[in-house]
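Student: Please find the sequence and the predicted model below.
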Amino acid sequence: MALASIFEKIVGPQANIAFMAYDGSKAGPDGADLALEVKSPIAVAYLAQAPGELGLARAYISGHIDVHGDMYTLLDRMWNITTNDLTTAEKVAAVRSLGLKPLMMRVPAPPQEIRQSTLAKLGSRHAKQRDAEAIHHHYDVSNRFYEWVLGPSMAYTCAVFPTKKSSLEEAQYAKFDLVARKLGLKPGMRLLDVGCGWGGMVMHAAKHYGVKALGVTLSKQQAEWAQKAIVDAGLEDLAEVRFMDYRDVVESDFDAVSSIGLTEHIGKRNLPSYFAFLYSKLKPGGRLLNHCITRPTGTEKTFNKGGFINRYVFPDGELESVGYLVRQMEDLGFEIRHEENLREHYAETLRHWCANLDANWADAVQEVGMGTARVWALYMAGCIVGFERNKVQLHQVLGVKLDSEGHSGVPLRPSIDWP
């Protein structure tokens, strides 16, 4: 069987994708708006040794497969293989089609891939040193690269779009302001923002609400960028970002805690201690806003250690359902006062990030290399599909630490806009 036809069989002929291979073979419909070009035998070896999502990702990241056309559209059409991966029977059939020779080739994984054996040397899952390395792997790529992808807000979490026509900057402002209003921030209050990234929430709270805000991050590059931005904005009397593990924060009696995009890195086993720690940092009547990606139900696998996302993007990342997270919060003393799903907003956020990466592609490749740029193009486009198809969700949960008499301090009927 011609090589292009084998790839068509693996991806699926119903995908309406053309295939071209280095042996001169072609497959798929004529005039297709999308094409996969298999450029070398190494691409075949990658797929033979890891049929499905991981093998295709390795071949693309290493440059042995090229994509002609829009990445998002390609992944949307390849949904079953890029998100659900192949069944065992399909993988066996793929290897048989490709033959034994590609199985014998020694092809190292692209250098952007992080192995579980590397992480294991740093301790058990979510030990402090191991968490630091996992965060470093993803967030310490390059501040300049993130500036091109994220835009001026440097917010690497789901935005909230007031309208479909809202810009990314307007939507990121709306997200931070929604969090601030849910937390009931007022001048003179103290805010702890765990996993603060480049300090967006910290600076928003200080600038627009007169709050004394402390942010902590395990990324040294993020902390350095954020501290400079705070000084440049003249907010150093109110805002601070530290390079440290949230578990090492010694201050307490905060009026509010925000966790925007950190819970995904905590791990199921550590969720009770995570929420207990945040609870301990609040004064009575204080509020926690937990903003994170979740699974749509409690029936899916928590994480796939061998998959593309875990190996290339978020090492040791774990997602739970919102119901599970709410139960953990309740069992540790929080009263849940509000919850909402922003799934569609994250798909829209990712579209803007993908467009930014495309617009700055040449600079991005020069800054971080072709392989890393391809990891980002693949992962962000795939995530759009995931959020659109309800493979993953984004939830904000507001919890309150009641005072000794059971008072929450939450308005009797706050409006949906949280004025």
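Tutor: All right, it came through fine.
Student: going forward, measure contacts between C-alpha atoms and count neighbours the same way
Tutor: OK.
Student: Okay, the closest residue to Glu170 other than its chain neighbours and Tyr173: tell me how far apart.
Tutor: Nearest non-adjacent residue to Glu170, counting by C-alpha to C-alpha, 6 or more residues apart in numbering: Phe161, 7.4 Å away. With distances taken as C-alpha to C-alpha, to the nearest Å, Phe161 is found 9 Å from Tyr173.
Student: more neighbours, these two?
Tutor: Phe161 (23 against 19; other C-alpha atoms under 10 Å).
Student: got a list of what that one touches?
Tutor: Ser167, Leu168, Glu170, Ala171, Gln172, Ala174, Lys175, His345 (C-alpha atoms under 8 Å, 6 or more residues apart in numbering).
Student: let's bring in a second model and compare:
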Amino acid sequence: MTGTRGRRRLGQASVVVGAATAALAARKMAATPPTPTQVRSSALHLLERVLPTSRGFDVELWDGTVIPATRQPVQARLVLRSEQALGRLLRLPADLALGEAYLRGDFDIQGDIGAIAGIADDFDAQLRPADWPGLLNDVQVLKRAAGAVPAPVSVSLEGEQHSRERDRAAIQYHYDVSNDFYRLWLDSRMVYSCAYFPTGQETLEQAQEAKLEYICRKLRLQAGERLLDIGCGWGGLAIYAAQRYGVQVLGVTLSQAQLMEAQERVKAAGLQNRVTLELRDYRDVLAAGHASFDKIASIGMAEHVGRKNMPTYFRSAYAALKPGGLMLNHAISDGIGQARVPMWLQSGNFARKYVFPDGELLPVWETLKHASEALFELRDVENLREHYALTLKHWAGRLEAQEAQARPMLGEQRWRLWRLYLGATSYYFQKGHLSIFQSLLAKPDAERAVPLPLTRADLYRA
């Protein structure tokens, strides 16, 4: 019995020692950096297996090796700047890892950023069970080469999400970059929202004027009416509506930089008696505006409201409108294409973390549900996503043309952020990952009447 028990204990000890030895060997291997030859070999093997089989971009490794595009025309080149770059990209969610790696300078994109942004859409690797051991080994080699992954600097907001103070900080982070910066690549009115391209051949200047006209027509503005412009930006819509339609405008923004520029523009246009612009939270204006506005425009602002505040947003807007009044809600929404891409590849966290802090994109059905529950009547809804894809393409091209001035203004990381944001977002609208909807909402009068034409023909008159 003693001999058997002893042998059993020896056997158990051997197992423990063997496991410990294996764990020690694994730790030692993990602590040993791979050789440059191993890193290059693993990178080539992994990329050749997982890159889309049909792609319009080249990939260049740090040593000059190029994996060529497989379709023409070649739209871009992804350049890995060091042995650490690919390993730093092998984190989830993939869109956040990709975006942060670009901000750090782990890789560069030469040419059309949209060609790289679509890599998740084109992912078509057909991996067999026999492929996995080799690929997992490649991943481990590349991660060991990457070392610690430093995070880029991101905005740090304090307080409860979508409180007045935190919303103001989030808005100022994005919009108070510099008026001179935005002036470099926006149109002359500095309209920072989706333009409208009736033929698709318009210049950015023409398309932004067409958008302002389209908004005014949808609201059926009449001389003497009172318009509330929520999120008035640099005053483009407020000035246009006052000049062309003779309305009285109250515009509000949370950006001090925007307000100062917009007020100067109002003064230069001689519209101080028709246009009032203020640094105010939309909640304060709507709470005080008891049925005092004929029309409300909210253009590119609802994305900052947040899901939990949507009921209050629409209820307050309804209360601020006179009976028979109209509201145009123009907002980005999740697109139908989003469902095709797994969340581990495309989470949307990059934009919320680095571009629009606390921004929330609701599906259009949910936005309209909140509006309906606030007693609004939906009279029209239009998806303008192709228009936003064109708008962003114009903005991205204009920003690239002004790189020599814009880059020093922003600093390296923020320059890369804006370049990535504009270039990639154009692709997302083009492919339907994002959409933008204009929803015309009405507050019927006591007789349930809404003063709208029976057709849309007036929207499209020459």
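Tutor: In hand now; what should we look at? As the structure is a prediction and not an experimental result, all values here were calculated from the model.
Student: ok, back up a step: so the alignment partner in the second structure of the residue nearest to Glu170 of the first structure: helix, strand or coil?
Tutor: In the second structure, Phe161 of the first structure lines up with Phe197, judged by TM-score structural alignment. Classification of Phe197 of the second structure using DSSP: H, G, I helix; E, B strand; the rest coil returns coil.
Student: Next one: Phe197 of the second structure from Leu390 of the second structure, what distance?
Tutor: 8 Å.
Student: Would you check the span in the second structure matched by the lengthiest strand in the first structure?
Tutor: Secondary structure assigned by DSSP state E gives strand 282-294 as the longest strand of the first structure. The aligned range for strand 282-294 of the first structure in the second structure is 321-333, by TM-score structural alignment.
Student: With the first structure overlaid, how far apart is the matching stretch on average?
Tutor: Superposing on the first structure and averaging over aligned pairs (mean C-alpha distance after the TM-score superposition for the first structure), stretch 321-333 of the second structure comes out at 0.8 Å.
Student: what residues does that stretch touch?
Tutor: 215, 218-219, 289-303, 361-364, 434-446, 449-451.
Student: How about the contacts made by the aligned residue in the second structure for Lys39 of the first structure?
Tutor: Using TM-score structural alignment, the partner of Lys39 of the first structure in the second structure is Arg81. The neighbourhood of Arg81 of the second structure, defined by C-alpha under 8 Å, 6+ apart, consists of Leu61, Trp62, Gly105, Asp106, Phe107, Asp108.
Student: at 7 Å what do you get?
Tutor: Trp62, Asp106, Phe107 (C-alpha atoms under 7 Å, 6 or more residues apart in numbering).
Student: And Phe376 of the second structure, by the same measure?
Tutor: Counted by C-alpha under 7 Å, 6+ apart, Phe376 of the second structure has contacts Tyr318, Leu441, Ala442, Lys443.
Student: ok, those in the first structure: which stay?
Tutor: Among the contacts of Phe376 of the second structure, the ones still in contact in the first structure (both residues aligned by TM-score structural alignment, their matches' C-alpha atoms under 7 Å) are Leu441, Ala442, Lys443.
Student: per the alignment, the last one corresponds to what in the first structure?
Tutor: Put plainly, it is Lys443 of the second structure. Under the alignment (TM-score structural alignment), Lys443 of the second structure maps onto Lys401.
Student: Just want to check the distance between the nearest residue to Arg40 of the second structure once chain neighbours are set aside and Ala117 of the second structure.
Tutor: With C-alpha to C-alpha, 6+ apart as the criterion, Arg40 of the second structure has its nearest non-adjacent residue at 7.7 Å, and that residue is Glu83. Applying C-alpha to C-alpha, the value for Glu83 of the second structure to Ala117 of the second structure is 22 Å.
Student: No further questions, thank you.
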